[in-house]
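A predicted structure for the sequence below; I have some questions about it.
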Amino acid sequence: MDQAPARERPVTLNVPDHPAITRPDREAADAVDTVHAADARDALPHGRAEPGGLVAAYVTGPCAAVVARWAGERGITSGAVSASSLALAGLAAVWFSAGARGGLVAGAPLLAASLVLGQAGAGLARRANPFALRPDAVLDRVGELAVYAGLAAGAAAPGQSAWWLAVGAAALLSVRHTVSASYAAGRHARRPSRRGRSRRGGVARRAAESLRLPFGERFALIALTAALTDARLTFAALLAWGSAAAALTLGVRVARSPAA
């Protein structure tokens, strides 16, 4: 029986479908909830963003998923999305610095849009490399500090200085991030994170996270209080809620410590 030469035989490659290849938009959208709604309680080590509460999971999360899907379909990088988030936060700070009611109201939706883009960019970055140092967390901090400066500058325009309030809010935020990162690093070194929790438990955990005033809740608080009141009351709310959250967090950690 004649056989065709080996070079003329047809070759069939059986390559299974891979979701990262066939559905990049779905992969990008699914990655959004893994950053600001991570399975942890505090700021994570290695430059990861802090976990999210109810705002990040159920308010800005669906919008961020749409943005991430749209960016993934068009090949837009996470860095570009995060840079757009920082730019919007800067524009919000400029409007806040005017000190007028119109500027405070105009800056609020810009700040909300910045939060959505930041969450989408963080999700895209985590999908690209879950273990890499992520610059989007740094950009979030820069944008937040710029907003503090804008609010303080706007409050100083009518002659009511709020710079000491802004410095206090920024200092409290820095201390909380430093302590949380150190605690999270030690906790992750001691034990792995637990998976497979129910949706009901996830809602309860995110509600508890909201009480700790994470990134999404801070931006929502700033946007609402700035639009409805003024910068001084915004900083007062940040300091009061942030201090209470720090005390609550410290109490929970002391109660859960091995020596307790």
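Sure thing, it's come through.

CA atoms for contacts and neighbours, from now on please.
Fine.

tell me what the helix or strand where Ala208 lies is packed against?
Assigned by DSSP states H and E, Ala208 belongs to helix 199-211. Packing contacts for helix 199-211, counted by 3 or more Cα pairs under 8 Å, 6 or more residues apart in numbering; DSSP states H and E, involve helix 54.

and the next helix-or-strand element following the helix it packs on, what does it pack onto?
Heading C-terminal from helix 54, the first helix or strand you meet, by DSSP H and E, is helix 60-73. Contact partners of helix 60-73 among helices and strands, from 3+ Cα pairs under 8 Å, 6+ apart: helix 24-31, helix 101-128.

gap between the longest one and the chain center?
Between the centre of helix 101-128 and the centre of its chain there are 9 Å (Cα atoms, centre = their mean, to the nearest Å).

for stretch 223-238, same thing?
Going by Cα atoms, centre = their mean, the spacing between the C-alpha centre of stretch 223-238 and its chain's C-alpha centre is 21 Å.

what's that stretch in contact with?
Here stretch 223-238 makes contact (Cα atoms under 8 Å, 6 or more residues apart in numbering) with 101, 104-109, 111-112, 151-152, 154-155, 162, 165-166, 169, 218, 221-222.

okay, now Gly103: neighbour count?
By the criterion of other Cα atoms under 10 Å, Gly103 has 19 neighbours.

next, the one to line up against it:
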Amino acid sequence: MTVAVIIATGTARGGPEPGPAAVLPGAPGDDPPTLLTRLCRRLTALNVPDRHIVTRPEHAPLLRKDGHDVIECADPAADLREIARLARLTRGPLLLLPGDLATGGELLARLVRDARTTVTAVTAADAGAGAAPVRRARGTVVSAGSAFHQVTGPDAAFPGVLRVGRPRFETLAETAERLAGLLEAPGALPEPAGEGEPDPLALLLVGLVRAGVPVTALDAGGLPCLRADDEPAAQAASAAVDGVDERAVRLKAAVKSNDGFFTTFAVSSWSPYLVRLAAWRGLSPNTVTCLSMGLAVIAAVWFAAGTRTGMVAGAALFYLSFVFDCVDGQLARYTRQFSVLGAWLDAVFDRAKEYTVFAGLAVGSTAAAAGSGVDGGDVWPLAVAALCLQTVRHMIDFSFGVRPARAAAAAPAGVPLGVAGDGAAARAETAPAAGRGGAVARLSAATSRVRALHWLKKMVVFPIGERFALISITAALFDARVTFVALLAWGAVGGAYTLTGRVLRTLPR
């Protein structure tokens, strides 16, 4: 179970007396809940009852009056040592948060229920007062800033929300203790920028990144994640959080943004309505997966009839089968119902649907009346060839997908914590000239920025959406022979393109 560590040490500005920013009112009214209370309520709703709230001794009375049990720490070094202590005691994962944070349940849920990444930092375009700058590359934080550390070319802000999984607990504890020692040693860290206490959460992120720990950057996107240090900012941040329809945001996020052309425009443009309906009816993603497979089987039966009506009906059913194939994944992401069985069924049924329809088309071509518009003759050799080609392509895709992760994907390490800069300029000057692999990657990125080329590249690889569309259209308008010839031609081009690109990408950079 996730354990939350809330650092409620920030001081509010603008009041008659300095007080904790965590107890700033989050909404106008006679007795509004504070930022910290709102945050704790959201954590409780996500089944995170184990919370450790760290604050200063002078802030403790107000936080206890607000209904919170607190741990008193005298300074940021003590905060870091407390984090290290909790990391070694907790079974985890750990969710580190600032007490002056305003955010909704959806973003917190993505962190709490994330089982794929070990260390994740929330990043946002605007994170309010107290946020630290970061720079990202390929979804990873590669440079992080603090009061002592600079970031070259920052592209986002870190509001202080960090999730650390159990495999990195010892690294987290060691980093926190090392930073605590540096804070207490005069001159061990660069001259700080600005006034006030350094943020221990920003320091932790700097320490982890510079230690070479891969930190996944979770983009807040349309979900507010804001820190506040005065009452107007707290109320504005809370109003921004309350004004977001989180269900709509979650539904939008459930639709993949990098799908193929046909999937994006002919399916995902309306499939969210089916996702809402399926969720309202209480259908599980596995049920939708089985429904998709069933529609493909019925489509194959219609194809096997060997009539124009059967070909048209089969084409329509096969298209609907693909729609539900997209809906099952979208429903899983929308309802957060993930399972190993579901992933296995989805992968197996994707292959089974195509091969079942291949058989139906071949049977129908044989059964069709001689000379009719659907008479393609004996197409079994073409059907077997299409099946073999697709099997080889899946084998190549799987083999490339399970290759070891490239070391370059990890955040660059080697810059000491006592150095203010992140070393980006020096690395750029001393970096060796990129080989063919790097040139291919740069060319691919450049062409992807041109919209027409982006979609052309998506289509030429012949993804599943285009394959289902090609089968449906050619079967409805022509005969099985045309379908299989088109599958083999486009499949061969897509396979050659994909294989060439992957071979070039593996060459020394």
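On my side now, so go ahead. All values derive from a computational prediction rather than experimental measurement.

thinking again about what came up before, now the helices and strands packed on helix 60-73 of the first structure in CSV, with distance to Ser193 of the first structure?
Listed next are those as CSV, based on distance: least, Cα to Cα, whole Å:
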stretch, distance to Ser193 of the first structure
helix 24-31, 18
helix 101-128, 17
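
okay, those helices, which one's buried deepest?
helix 101-128 (a mean of 24; mean count of other Cα atoms under 10 Å).

tell me which other helices or strands the helix or strand just after that helix touches.
Moving toward the C-terminus from helix 101-128 of the first structure, the next helix or strand (DSSP H and E) is helix 135-156. Helices and strands touching helix 135-156 of the first structure, by 3+ Cα pairs under 8 Å, 6+ apart, are helix 78-97, helix 101-128, helix 163-190, helix 231-256.

the aligned partner of Asp230 of the first structure in the second structure and Phe303 of the second structure, how far apart?
Aligned by TM-score structural alignment, Asp230 of the first structure pairs with Asp479 of the second structure. Counting by Cα to Cα, to the nearest Å, the gap from Asp479 of the second structure to Phe303 of the second structure is 10 Å.

quick one: contacts of stretch 103-116 of the first structure?
So stretch 103-116 of the first structure is contacted by 60-61, 63-64, 84-89, 91-98, 216, 219-220, 222-224, 226-228, 230 (Cα under 8 Å, 6+ apart).

out of those residues, which are buried?
Among these, those buried by neighbour count (16 or more other Cα atoms under 10 Å) are 60-61, 63-64, 84-89, 91-98, 216, 219-220, 222-224, 226-227, 230.

so what corresponds to Pro182 of the first structure in the second structure?
Check again: residue 182 of the first structure is Ser, not Pro. Match for Ser182 of the first structure (TM-score structural alignment): Ser399.

got it, and Ser210 of the first structure?
Aligned counterpart of Ser210 of the first structure in the second structure: Met459 (TM-score structural alignment).

residues in contact with that match?
Neighbouring residues of Met459 of the second structure by Cα under 8 Å, 6+ apart: Gly260, Phe261, Glu466.

which of those residues ranks first by neighbour count?
Of these, with other Cα under 10 Å as the count, Gly260 tops at 22 neighbours.

so what's it closest to, chain neighbours aside?
Nearest residue to Gly260 of the second structure in three dimensions, chain neighbours excluded: Lys458, at 5.4 Å (Cα to Cα, 6 or more residues apart in numbering).

the one you found contacts Thr264, doesn't it?
No: between Lys458 of the second structure and Thr264 there is no contact under Cα atoms under 8 Å: 10.7 Å.

related to what we said a few turns ago, which of the contacts of Met459 of the second structure map to contacts in the first structure?
Using both residues aligned by TM-score structural alignment, their matches' Cα atoms under 8 Å, the first structure keeps these contacts from these: Gly260, Phe261, Glu466.
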